[in-house]
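> let's see this in three dimensions:
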Amino acid sequence: MSRHSDLHQFTRTALADGHPAEDIAAALAATGWSAGEIRDALGAWDIRPGLPPVPRRERTALTAGLALVEGLQLVALGMVVGHLVQLLLTLTDIFLPAAQPLSDWQLTSMRWPVAAIIVFLPLWLWSGWRTRPAPEQRRPALSVWIGHLTVFFAALTLLGDALAIIYRFLAGDMTAAFVVKAAAVALVAALVILAMQERRHD
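Okay, here's the model as predicted:
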C-alpha cells in the first residue's frame, strides 16, 4: 500500500470515528504531511450526519496542456459569440433597412464574421470535447471559475439589453429593427448561459 493510500485510509477512518478535521490536520502535519496533501485528503470526503464519510469525485488535474486547451476554448467562444452577434445585426440591417440605403461596406461586412465562425466554431466544439472530464472526475477549479465568469458577463449582457429596450420604449423610439437586434443579442447571451451550464455545476 502506498503512502498516499495510507493517508487516504487514515483520513477516512478518523473522520468516520468523529474526529474534527482540525485535529486530523494537526496530527498529519506533525508527522510530515504537507499542507497540500492534508487539504486534498480532507477534501476528498464529505461529512453528512448519520452516514460514513462520503467520497467526493476527484478533480481533473490542471496540466499545462489542459490549460492551453481551456484558453483556446475561451478565445474561440469569444470569437464565435462576437461575430455571431455582428452577423445577426448585419442581417437585420439587410432585411429591415433603415431610411438610408445600405452601403457597399455594410453589404460585404458579413464575410469576416462568417469566416470567423467557420474557423472558430469547430475549435470551440473540439476544445469542449477535449476538456470534458472523465465520468469519475470533476473539472479543475479554474475551469469552473471560468464558467461562472462567462455566465456572469452573459447575464450582464442580458440586463443591458433589457435596459436598452425599456429606454427605447419609454422614449417612443422603438423600431422593428431595434427589437430584432435586441432579441438577437438576448438569444446569443442565453445560448452562452446554456452552453456553460455543465461547466458551472461540475
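> going by C-alpha atoms from here, please, whenever you check contacts or count neighbours.
Fine.
> if I pick the most centrally placed residue in the chain, what's in contact with it?
What sits nearest the mean C-alpha location of the chain, by CA atoms, centre = their mean, is residue 147, with 1.7 Å. Contacts for residue 147 (CA atoms under 8 Å, 6 or more residues apart in numbering) come out as 196-197, 199-200.
> name the residues of whichever strand or helix holds it that are buried.
For residue 147, the element it lies in under DSSP states H and E is helix 141-170. For helix 141-170, the neighbour count (16 or more other CA atoms under 10 Å) marks 143-144, 146-148, 150-151, 154-155, 157-158, 161, 165 as buried.
> could you also give me the structure for this next sequence, so I can compare it with the first?
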Amino acid sequence: MAASEELTVFVRDALLRGLPRDQIRSVLGKAGWRVDQIDDALGAYAEIDYPIPVPMPKPYLSARDAFMYLLLFTTLYIAAFNLGDLVFQWIDHAFPGAPATTTVHGDRAFLAGVRWSLAALIITVPIYLFIGWRLRRAIARDPAKRASKVRKWLTYLTLFVASITLIGDCTSLVANFLGGQAPVRFLLKVATIAAIAGAIFVYYLRDLRSEETERKP
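Next up is the predicted model:
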C-alpha cells in the first residue's frame, strides 16, 4: 500500500471512531507527516455530520480541460513575449543605438515589428481572457476542478519560467552596472522584463496561496 493510501485509510478509520480533525492533524504531524499530505488526506472526506466519513469527489481531468489549460498558458506566454517585444520596439525607436536605425529602412522595420506584435496581442489576449473566464466559471460550479493536476503543473511551470526570467534580468542588470555600462535603453528593457515577469509571478503565486487558504479549516 502506498504511503498516501495508508494515510488516507488511517484518516478514514480515525474519523470512523469520531476523533476530531484537529486531533488527527496533531497526531499525524507528530508522526512526521507533512502538512500538505495531512491536508490532502483530511480533504478526501467531507466535513459534514454523518455516521461514517463521506468521501469527496476526486478531480477528473477530461481531454477538454487539458486542452483548455494548455491553450490558456500558451496564449499567456505568447502574449507576454509579444508585449515585451512591442515595448522593446518602441524603446529602440525612441533611443536609437546607431544612426542606421533612423533611416527609412529602419522605420519600416520598426513598423513591421510593431504590426506583428500588435497582431499577436490582438489575437492572444482575448483568447486568454475568455478561456480564463470559462475555467473560473467551471471551478465555481465544481470546486473539485481546482485540484486539476494539469492546472497545478502548468501554474508551477509558469512560476518557474517567471522566476528564471527575473533572475536572468537582475543578473544582466548587475553585470552591466559592474561594467559601468547602463544606458537608458538597457535600463528600460530591464524594467520591461521585470514588470511583465513580475506581474505574472505575483498573479499566479497569489492564486496558489488563495487556494491553500481555502483548503485550511
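> care to give me the TM-score?
Once superposed, the chains reach a TM-score of 0.72 (TM-score structural alignment, normalised by the length of the first structure), with 168 aligned residues with a CA RMSD of 3.2 Å.
> coming back round to it: out of the contacts of residue 147 of the first structure, which are buried?
Taking 16+ other CA under 10 Å as the criterion, what is buried in these is 196, 199-200.
> the buried residues of helix 141-170 of the first structure: which two are farthest apart?
In the buried residues of helix 141-170 of the first structure, two members sit farther apart than any others by CA to CA. They are 143 and 165, at 33.3 Å.
> where is the longest helix in the first structure?
Counting by DSSP state H, the longest helix found in the first structure is helix 64-95.
> the second structure: matching residues for that helix?
Aligned by TM-score structural alignment, helix 64-95 of the first structure falls on residues 63-94 of the second structure.
> mind telling me what element residue 38 of the first structure is part of?
helix 35-43.
> what range in the second structure matches the helix holding residue 147 of the first structure?
The alignment of helix 141-170 of the first structure onto the second structure (TM-score structural alignment) spans residues 149-178.
> what's next to the helix holding residue 38 of the first structure, contact-wise?
7-8, 11, 21, 25, 28-29, 56.
> what's around the closest residue to residue 80 of the second structure other than its chain neighbours, how many residues?
Spatially, and ignoring its direct neighbours in sequence, residue 80 of the second structure is nearest to residue 196 (6.8 Å; CA to CA, 6 or more residues apart in numbering). Per other CA atoms under 10 Å, the neighbour tally for residue 196 of the second structure reads 17.
> looking at the first structure, name the residue matched to residue 196 of the second structure.
Under TM-score structural alignment, residue 196 of the second structure pairs with residue 188 in the first structure.
> contact partners for that match?
81, 84-85.
> reformat the residues you listed as CSV; add neighbour count and distance to residue 138 of the first structure.
Formatted as CSV, those follow (neighbours: other CA atoms under 10 Å; distance: CA to CA, whole Å):
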residue, neighbour count, distance to residue 138 of the first structure
81, 20, 26
84, 20, 31
85, 19, 32
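> export the residues you listed to TSV and tack on distance to residue 175 of the first structure?
Shown next, in TSV, are the contacts of residue 188 of the first structure (distance: CA to CA, whole Å):
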residue	distance to residue 175 of the first structure
81	24
84	22
85	19
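> among those, which one lies nearest to residue 134 of the first structure?
Using CA to CA, the contacts of residue 188 of the first structure come closest to residue 134 of the first structure at residue 81, 27.4 Å.
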